[in-house]
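Peer 1: Got a sequence here, can you build the structure:
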Amino acid sequence: MNLFRAECSSKARLDGKTAVITGGNVGIGKYTAQDFYVRGGRVILACRNLDKANQAVADINQACKELENLGTLLIAKLDLASLKSVRDCAARLLKNEKRIDLLINNAGVMMCPKSLTKDGFEMQIGTNHLGHFLFTMLLLPRICQSTPARIVNVSSLAHYGYGGRIDLADLNWENKRYFSLISYIQSKLANILFTKELDRKLKENGISGVNTYCLHPGCVNTDLINNLEASFCIMDWFFRYVVRKFLLTPQQGAQTTIYCAVDEKCANESGLYYTSCSVATPSSAALNKEDARGLWDLSWKLVGLDKNYNPFVDPSK
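Peer 2: Okay, here's the model as predicted:
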C-alpha cells in the first residue's frame, strides 16, 4: 500500500519543446525525464554527477527501446552547491538552447549533516533554494521568450513541520544550533515562498504565459531517504523495514511533477501548491507575502545578482 498515490492522465505531447530538469539522473527526476522523453520532448538532465547522468540516459533509452516518436536526451553539468557551476550551466544553456519551455527544479538534499556549499551557504538552503533561485533567474529571459512555459519547483509536505515563519535573519544557521530536519523544512518552505513571489513578479512585470507551480511529490522511496536514516540511527530499522513499505515508487512520486508540467487542466493556474495531482493549501507560513518578498530580496543579494539585472523580459514589448 502506498500513500498519496495519484496519476497524471494527460496525453499531451512535448514535440518541439525543451525541458530542463535538475537532478534528472535519479529518483523522481529520472522518471520525469523519461516521461518527457516519451512525449517527444528535448530533455536536458542538469546533474552534478555526469557518470550517473550518462547511466540514467542509458537506462531511459533501454526502457523506451520499443517505443516510437521519442524525443532527445541531453546532459548538462550542474552543481547547485556552487554558484559558479550554476552560472556556467545557465550560460551554456542560453547559448545552445533557443527555447526553454519547462524548467523543473527537482534536485535537492535532505537532512544532511551540517555542511556548507562552495559559497559558504548552509548546504540544504544553498542547494534546495539558493542554487535553484539563481538558476531560474538566469534562465528566465529565455523562458519568457518560450511561452507558454512552466516553472515547477519540487517542495515537500515537510514544510508544514515547522510552526514558525522562515528565519530570514539567520537563513544560514550561523547564530543558532543546527537541526538538519528544521533546516530541510525551511528549505522546502523557501521553495513555496519563491514560487509564489515569482508568480507575483511575473504578473507585476506584465509577463503572461509563464506559470509557476510548487508541489509535494508524495512520500517517495529515493536516495534522499538514506540521509534521513543516517541522521537518526536508532530509527534505522523502523525506516528500513516499516516506513519504506508505504513509500511511493519514483514513478508514482513523479506524477504530480508531470501533472504540473504538462496537464491541460492546470494550464491557466499559477503560483499554487499541489499534491496528488490536485491543488492543496500549504501552511500559513508559506502564504506569508511579507516573507516571500523578504526571501526574494535576500536571495537576490546572497547569490550576487546585479541590482540592475532584469530577468523579466517580454519579447512582445
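Peer 1: hey, let's count contacts and neighbours off CA atoms from now on
Peer 2: Will do.
Peer 1: Now stretch 6-19: buried residues?
Peer 2: Under the neighbour-count criterion of 16 or more other Cα atoms under 10 Å, stretch 6-19 has 6, 8, 13-15, 17-19 buried.
Peer 1: and of those residues, the nearest to residue 223?
Peer 2: residue 6 (21.2 Å; Cα to Cα).
Peer 1: Pull the contacting residues for the nearest residue to that closest one once chain neighbours are set aside.
Peer 2: Nearest residue to residue 6 in three dimensions, chain neighbours excluded: residue 276, at 5.0 Å (Cα to Cα, 6 or more residues apart in numbering). Residue 276 makes contact with 4-7, 216-218, 255-256 under the criterion Cα atoms under 8 Å, 6 or more residues apart in numbering.
Peer 1: check contacts around residue 171.
Peer 2: By Cα under 8 Å, 6+ apart, the residues touching residue 171 are residue 125.
Peer 1: rerun that using 7 Å as the cut-off
Peer 2: If a contact means Cα atoms under 7 Å, 6 or more residues apart in numbering, then residue 171 has no contacts.
Peer 1: Please give the structure of this sequence too, so both can be compared:
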Amino acid sequence: MTRFSRRSNAEQVSEGVDLSGKNALVTGANTGLGQETARVLALRGAHVTMACRNRAKAMEAKQEIVDSSVGKISEAQLDFLELDLNSLAAVRTSAEVFKEWQRPLHLLINNAGIMIPMERRTEDGFEAHMGINHLGHFLFTNLLLDSLSAAKGARVVMVSSSAMGMATLTPQLQDLNWESRKFSGFRSYGDSKLMNLMFSNEFNRRYAGEGIFANALHPGVIATELARDQSIPFMLLGVFMLPLMKTVPRGAATSLYAATSPDYEQRGGLFFSDCREKKVLHKLAQDEDACAALWQRSCQMTDFADNRS
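Peer 2: Okay, here's the model as predicted:
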C-alpha cells in the first residue's frame, strides 16, 4: 500500500527518484498541472520537452521553472516542441520534428486538454473534446512509438478524469462525433476522458510486451485554467468549491507517481487517483472488445495506418 495520499504533492511522491539520462515529454506544459509536472521531472534530473501550442507561453513557463529552482534546474534541461492538438496535420508535423531529434522517449505524459461548455469543432471537423483530448493524443502517441521503443523501457501516462462518469459512450460507439445527439459540454468532456482511459488500456495491451507501459489517472479537482471557458455560474460554483480543491502541486502528484514510482516500471493498464490504484470508474474501460473497437475507430478518424498491430 502506497504511503501517499490526496495530500501528497509532486515533489514528495518523486523524492529519491533519479531521472538523469531520461527524456520526458509533457503535453500542455506551459501552465497548471503540465507546468508543475515538467518542473518536477526536470528537478529529478530528466530532460523535458514542453509540448505546447503557444511558444511564448511555453518560454515564459520554462523561465519560471528555471528561476524558481534556485540553480537546481538548468535551461538546457527544458526545450520546446510546438504541438497543436486542434489539428491532426500539426500533430503529425510535431511528431516528425521530435523524431528528427533522434531522442529515446522514456516518459510521455499526455496532460493537455480542454473543457468547454459550447460546441466547437477542430480543424478536422471533430467535436473539440474528442478531437483534442483523445484523437490528438492518440495520433501523437502512436507516431512516437519508435521513440518510445528506443528507450528500452518507457511509460505513457494519460491524464484522464473521474468526469468519465458523465460519459454517454455506448459499447457500439455510436455518434462519437456528436452529430445526432443534442450537445452537452459536460457529457462530451466525460466521453473524451473515458476515451483517454480506454486508449491507455488498449495501448498497454498492445505494447506492454515491448516494454512500453501505459497507465491513466484522475488528478483530482483543481483550480487550473482548464475551467477558464466555463459559464459564470459554473465559475461561481468553483469559488465555493475552492476549499475542497487540490493545489496544483497536489494535483500533479498522481501524474508524477505513475510516471516515476519504481512500483510501476513494468506495470500498466491501471487507473490511479490520489496516488493510489483505484477501481476503473466505467465498465466500458474494462471491456476489451470496446477498447479495441475504439482503437480501430480512432485509426480511421486520424487516418493512422496501424502497421504494428
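Peer 1: Rebuild the contacts of residue 276 of structure 1 as JSON lines, extending it with distance to residue 228 of structure 1 and secondary structure.
Peer 2: As requested, those are arranged in JSON lines below (distance: Cα to Cα, whole Å; DSSP: H, G, I helix; E, B strand; the rest coil):
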{"residue": "4", "distance to residue 228 of structure 1": "20", "secondary structure": "coil"}
{"residue": "5", "distance to residue 228 of structure 1": "22", "secondary structure": "coil"}
{"residue": "6", "distance to residue 228 of structure 1": "25", "secondary structure": "coil"}
{"residue": "7", "distance to residue 228 of structure 1": "27", "secondary structure": "coil"}
{"residue": "216", "distance to residue 228 of structure 1": "17", "secondary structure": "strand"}
{"residue": "217", "distance to residue 228 of structure 1": "17", "secondary structure": "coil"}
{"residue": "218", "distance to residue 228 of structure 1": "16", "secondary structure": "coil"}
{"residue": "255", "distance to residue 228 of structure 1": "23", "secondary structure": "helix"}
{"residue": "256", "distance to residue 228 of structure 1": "23", "secondary structure": "helix"}
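Peer 1: what about the strands in the stretch 151-300 of structure 2?
Peer 2: 154-159, 212-218, 271-273, 276-277 (DSSP state E, counting those that start in this stretch).
Peer 1: Rebuild those as CSV, extending it with mean neighbour count and distance to residue 66 of structure 2.
Peer 2: Below are the strands of the stretch 151-300 of structure 2 laid out as CSV (neighbours: other Cα atoms under 10 Å; distance: least, Cα to Cα, whole Å):
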stretch, mean neighbour count, distance to residue 66 of structure 2
strand 154-159, 27, 24
strand 212-218, 28, 27
strand 271-273, 24, 29
strand 276-277, 17, 30
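Peer 1: any chance of those in a markdown table, plus distance to residue 206 of structure 2?
Peer 2: Listed next are those as a markdown table, based on distance: least, Cα to Cα, whole Å:
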| stretch | distance to residue 206 of structure 2 |
| --- | --- |
| strand 154-159 | 13 |
| strand 212-218 | 9 |
| strand 271-273 | 17 |
| strand 276-277 | 21 |
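Peer 1: which one of these lies closest to residue 47 of structure 2?
Peer 2: When the strands of the stretch 151-300 of structure 2 are compared (using Cα to Cα), the closest one is strand 154-159, at 14.4 Å.
Peer 1: Can you check what angle separates that closest one from strand 212-218?
Peer 2: Relative orientation of strand 154-159 of structure 2 versus strand 212-218 (axes from the mean of the first three to the mean of the last three Cα atoms, to 10 degrees): 20 degrees.
Peer 1: out of the strands of the stretch 151-300 of structure 2, which comes closest to residue 259 of structure 2?
Peer 2: Closest approach to residue 259 of structure 2 among the strands of the stretch 151-300 of structure 2 (Cα to Cα): strand 154-159, 6.5 Å.
Peer 1: so that closest one corresponds to what in structure 1?
Peer 2: Mapped onto structure 1 using TM-score structural alignment, strand 154-159 of structure 2 covers residues 149-154.
Peer 1: mean shift of that stretch relative to structure 2?
Peer 2: Following the fit onto structure 2, the mean deviation recorded for stretch 149-154 of structure 1 is 0.4 Å by mean Cα distance after the TM-score superposition for structure 1.
Peer 1: need the contact list for the nearest residue to residue 7 of structure 1 once chain neighbours are set aside.
Peer 2: Among residues not flanking residue 7 of structure 1 along the chain, residue 255 sits closest, at 5.4 Å (Cα to Cα, 6+ apart). By Cα under 7 Å, 6+ apart, the residues touching residue 255 of structure 1 are 6-8, 277.
Peer 1: So what angle separates the directions of the longest helix belonging to structure 2 and strand 212-218?
Peer 2: Assignment by DSSP state H gives helix 185-207 as the longest helix of structure 2. With the same axes, to 10 degrees defining the directions, helix 185-207 of structure 2 sits at 160 degrees from strand 212-218.
Peer 1: Tell me which other helices or strands helix 185-207 of structure 2 touches.
Peer 2: strand 212-218, helix 288-302 (3 or more Cα pairs under 7 Å, 6 or more residues apart in numbering; DSSP states H and E).
Peer 1: Would you reformat those as JSON lines and include distance to residue 96 of structure 2?
Peer 2: Formatted as JSON lines, those follow (distance: least, Cα to Cα, whole Å):
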{"stretch": "strand 212-218", "distance to residue 96 of structure 2": "20"}
{"stretch": "helix 288-302", "distance to residue 96 of structure 2": "16"}
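Peer 1: So for residue 242 of structure 2, which of these sits nearest?
Peer 2: strand 212-218 (17.8 Å).
Peer 1: Now do that closest one: which range of structure 1 does it align onto?
Peer 2: Using TM-score structural alignment, strand 212-218 of structure 2 pairs with 210-216 in structure 1.
Peer 1: what residues does that stretch touch?
Peer 2: 144, 147-157, 192, 195, 199, 260, 269-275.
Peer 1: on average, how far is that stretch from the matching bit in structure 2?
Peer 2: For stretch 210-216 of structure 1, the mean deviation from structure 2 after alignment is 0.6 Å (mean Cα distance after the TM-score superposition for structure 1).
Peer 1: Let me know the helix or strand that residue 140 of structure 2 is in.
Peer 2: Residue 140 of structure 2 belongs to helix 137-143 when elements are defined using DSSP states H and E.
Peer 1: Could you check which residue of structure 2 pairs with residue 189 of structure 1?
Peer 2: Aligned partner of residue 189 of structure 1 by TM-score structural alignment: residue 194.
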